[in-house]
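Enquirer: I'd like to go over a predicted model; first the sequence, then the structure.
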Amino acid sequence: MSSIPTLPGIASQMVQTPRLKIHVLSRGPAGGIPVLLIHGNASSATFWEETLLALPPQYRGIAPDLRGYGDTEDQLIDATRGYFDWVDDLLGLMDALGVERFHLAGHSLGGGVVYSLIAAAAARVRSATLFAPASPYGFGGTKGLEGTPCYPDFAGSGGGIVSPEFARLIGEGYRGSEFPSSPRTVMNTFYWKPPFIPAREEALLSGVLSEKIGPQKYPGDSVPSANWPGAAPGRFGPANAISPKYVGDTVERFLAADPRPPILWVRGAEDQIVSDHSLFDMGTLGAAGAVPGWPGAEVFPPQPMVGQTRAVLERYGSFREHVIPETGHSPQIERPDLVDPLFHAHLEAAG
């Protein structure tokens, strides 16, 4: 089933849901306690294989390729719904699998899906784990711990800030490392802290290359803006879906969840993608002189992604934060010896 070779013990299947056909990797007994694992941007379910294999035997790990990624049916993402195309897909998947309640974990963009899924269906979630999650306010274009928009049109977020060269090389299936924007270079520079290289580098690179590319896919569309850096979010694709323009009232809906599933937040101390000075954030790049015309820190400072997450989770109340030293954006891949015990204990404590 999977276009990417899987590790022994990992099952691959296509599941027809009411919305689309979803590719799923899984491991564990059919009657086991379900754990739904949601991958990030420019990756796929392949990134969860070691995590699936490490789950204690009483759990059934379920790792789908999100809409727009991997071997899941190629359908457009309506970015104006924020994360909710993915949320509805995943709830439909769990219904199709006959799963009512489940543990939930998300990495990076997948963390944003976690917030929205709790906002939509908290009663179905036993526990949630956030691995290096996106800010609850979305990616780019906000300032302050309350997620205040830098501009009314949310310029500086969405498809217009994605490297077109990175997207082009993904679309070409480029596996080299000659260019700074090559998928392999980006993965090994930013997904984890160099000089770490995962044992399954080639399979993980294939996961990166599985993202669907196009003007309505990734990087998505954008609209011209009079505000710096000159582009505001469009209406399609994952980069626009995670813009604060469309994340909207998700934070308040998340904070209104009843019940509130307990949350474990695990992040790398040296994450360069999700941080208070992300190297993928226009405020950070503008302050460094990498993007001309920066309007200054009062107008468009670096987005305090970690600070925003902590402020929201402190209002949520039921959470624990763990920072993994000498680790980048993928602590579950870089340091499973430290992360898996935390994850498994959290699952066990939630019952």
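Expert: Happy to help now that I have it.

Enquirer: Please make it C-alpha for all contacts and neighbour counts, starting now.
Expert: OK.

Enquirer: The residue nearest the centre of the chain: what's it in contact with?
Expert: Centroid check for the chain by C-alpha atoms, centre = their mean gives L109 as the closest residue, at 1.6 Å. Taking C-alpha atoms under 8 Å, 6 or more residues apart in numbering, we find L109 in contact with 39-41, 133-134, 242.

Enquirer: mind running it again at 10 Å?
Expert: 38-43, 83, 131-135, 138-139, 238-239, 241-242, 274 (C-alpha atoms under 10 Å, 6 or more residues apart in numbering).

Enquirer: And W192, by the same measure?
Expert: Going by C-alpha under 10 Å, 6+ apart, W192 touches 186, 198, 268, 270-273, 326-331, 333-334.

Enquirer: What number of residues are in the vicinity of P152?
Expert: Other residues within reach of P152, judged by other C-alpha atoms under 10 Å, total 11.

Enquirer: Does T129 belong to a helix, a strand or coil?
Expert: Secondary structure, DSSP: H, G, I helix; E, B strand; the rest coil: T129 is strand.

Enquirer: cool, L117 as well?
Expert: Assigned state for L117: helix (three-state reduction, three-state DSSP).

Enquirer: How about S181?
Expert: coil.

Enquirer: what number of residues lie near the closest residue to G92 other than its chain neighbours?
Expert: Closest residue in space to G92, ignoring its immediate chain neighbours: T17 at 5.8 Å, by C-alpha to C-alpha, 6 or more residues apart in numbering. When neighbours are defined as other C-alpha under 10 Å, T17 has 17 of them.

Enquirer: another structure for you, compare them:
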Amino acid sequence: MLFNGISARRVPTHRLTMNILETDRVGDPVVFIHGNVSSSLFWQRPMLDLPAGYRPIAVDLRGFGDTDPEPVDATRGLSDYADDVAALLNTLDLGPVHLVGWSMGGGIALQLLRDHPASVRTLTLVNPVSPFGFGATRGENGELIDPNGAGSGAGGANPEFVKMLADGVTADDSPFAPRTIMHAFYFKPPFEPTDADVYVTSMLSTRTGDPHYPGDTTPTDAWPGAAPGTQGVLNALAPNHFRIDDLHTITPKPPIRWIRGAADQIVSDGSMFDLAYLGSLGAIPGWPGAETHPPQPMLAQTRAVLTRYAEAGGTYDEIVIDDCGHTPHLEKPTEFNAALEGILSKGGH
């Protein structure tokens, strides 16, 4: 499943052994972090498209691809993942890197920047999760709807999808099959990648169960009846566990570019994976209404955090790619590569 020019190796760190993809190019390191239910395989084309003078490295996160399947302590938010990547950067002795994070990987990149700002030369966020997690918040400042995060976390996962991941289903004869989900939500239909089998294989590398995807749940009387547990991927994204509202306080402040597809159905102000939004559509019974449980304004939240970052002396810009879904690096490579090269050039050599 590796493209010509891409090689893989496993790198031991003091935390775990991580699988990385790389090329034989030399130059300033550009480190790519994948999103949820995927792996480094989604980054191969952007890696090969980088101009001379840059060294591409894509990582597999714990529980994905060929990296060790260590459990995820969701009470730390995305810090397990960010600490893993920081350990890898240190092991490889890369110095400050250009960091590129997609979807959940965008949240991990934000956490790494928050904790280790001197290790980041530039930050590129690609359709990133909100700095206030996924689901169960309201307003641009990410106010928790429920103190325990009810309406977010592992309780929002579809059990049929989880079972098909675990069973390694490659067909598309079910609406919950990974291939079907990929075509319907990762991409803006009718986009059809030439390497679809590679990306399905990447999705199927996701480890399942309480320590991994989706995680465990906690019963609650609050709507919709489940709150995040303490383990696993979706709980690490829950807003009672993951929250970055002080990014503007870090020093130094490297330049940030936010790239997103205009038709993203996963990270948006009307996400098809946000339980409050689905409740507003009547898809989940008992929705308490928009006054108390509005759909999460994911884009407004990211914009608010980055605006404060800029007001405090940093810089950021937002590039919206039309007719594009959750994967601009695959759907619109010409536009994506131009946007990425533009921010890389701001980091110097």
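Expert: Good, I have the coordinates. Since the structure is predicted, the reported quantities are computational estimates derived from the model, not experimental observations.

Enquirer: Quick check: TM-score for this pair?
Expert: Remark: TM-score between the superposed chains equals 0.97 [TM-score structural alignment, normalised by the length of structure 2]; 344 aligned residues with a C-alpha RMSD of 0.8 Å.

Enquirer: residue in structure 2 matching the residue nearest to G92 of structure 1?
Expert: Alignment note (TM-score structural alignment): T17 of structure 1 maps to T13 of structure 2.

Enquirer: OK, contacts around that match?
Expert: 84-92.

Enquirer: Of those, grab the buried ones for PyMOL.
Expert: Applying 16 or more other C-alpha atoms under 10 Å to the contacts of T13 of structure 2 leaves a buried subset, and the PyMOL line that selects it is:
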select buried, resi 84+85+86+87+88+89
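
Enquirer: Give the helix, strand or coil label for the aligned partner of A134 of structure 1 in structure 2.
Expert: Using TM-score structural alignment, the partner of A134 of structure 1 in structure 2 is V129. Each residue gets one of three states, and V129 of structure 2 gets coil by three-state DSSP.

Enquirer: Next, count neighbours for V129 of structure 2.
Expert: Other residues lying near V129 of structure 2 total 28 when counted by other C-alpha under 10 Å.

Enquirer: I'd say it and G35 touch.
Expert: Yes. Taking contacts as C-alpha atoms under 10 Å, V129 of structure 2 lies within contact range of G35: 9.3 Å.

Enquirer: what do the two both touch?
Expert: Common contact partners of V129 of structure 2 and G35 (C-alpha under 10 Å, 6+ apart): 101-108.

Enquirer: Mind checking which of the residues you listed land in strands?
Expert: When DSSP state E defines the strands, the subset of the shared contacts of V129 and G35 of structure 2 inside them is 101-102.

Enquirer: how about the shared contacts of V129 and G35 of structure 2 in TSV, adding distance to K346 of structure 2?
Expert: Shown next, in TSV, are the shared contacts of V129 and G35 of structure 2 (distance: C-alpha to C-alpha, whole Å):
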residue	distance to K346 of structure 2
G101	17
W102	20
S103	23
M104	24
G105	21
G106	19
G107	22
I108	22
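
Enquirer: residues in contact with R55 of structure 2?
Expert: For R55 of structure 2, the contacting residues are 22-31, 47-48, 97-98, by C-alpha under 10 Å, 6+ apart.

Enquirer: Same check on D281 of structure 1?
Expert: D281 of structure 1 neighbours (C-alpha under 10 Å, 6+ apart): 139-141, 156-157, 161, 272-275, 301-305.

Enquirer: Now intersect these with the helices, please.
Expert: Using DSSP state H, the subset of the contacts of D281 of structure 1 located in helices is M305.

Enquirer: Can you give me the distance of whatever residue of structure 2 lines up with G111 of structure 1 to H116 of structure 2?
Expert: Alignment note (TM-score structural alignment): G111 of structure 1 maps to G106 of structure 2. G106 of structure 2 sits 15 Å away from H116 of structure 2, going by C-alpha to C-alpha, to the nearest Å.
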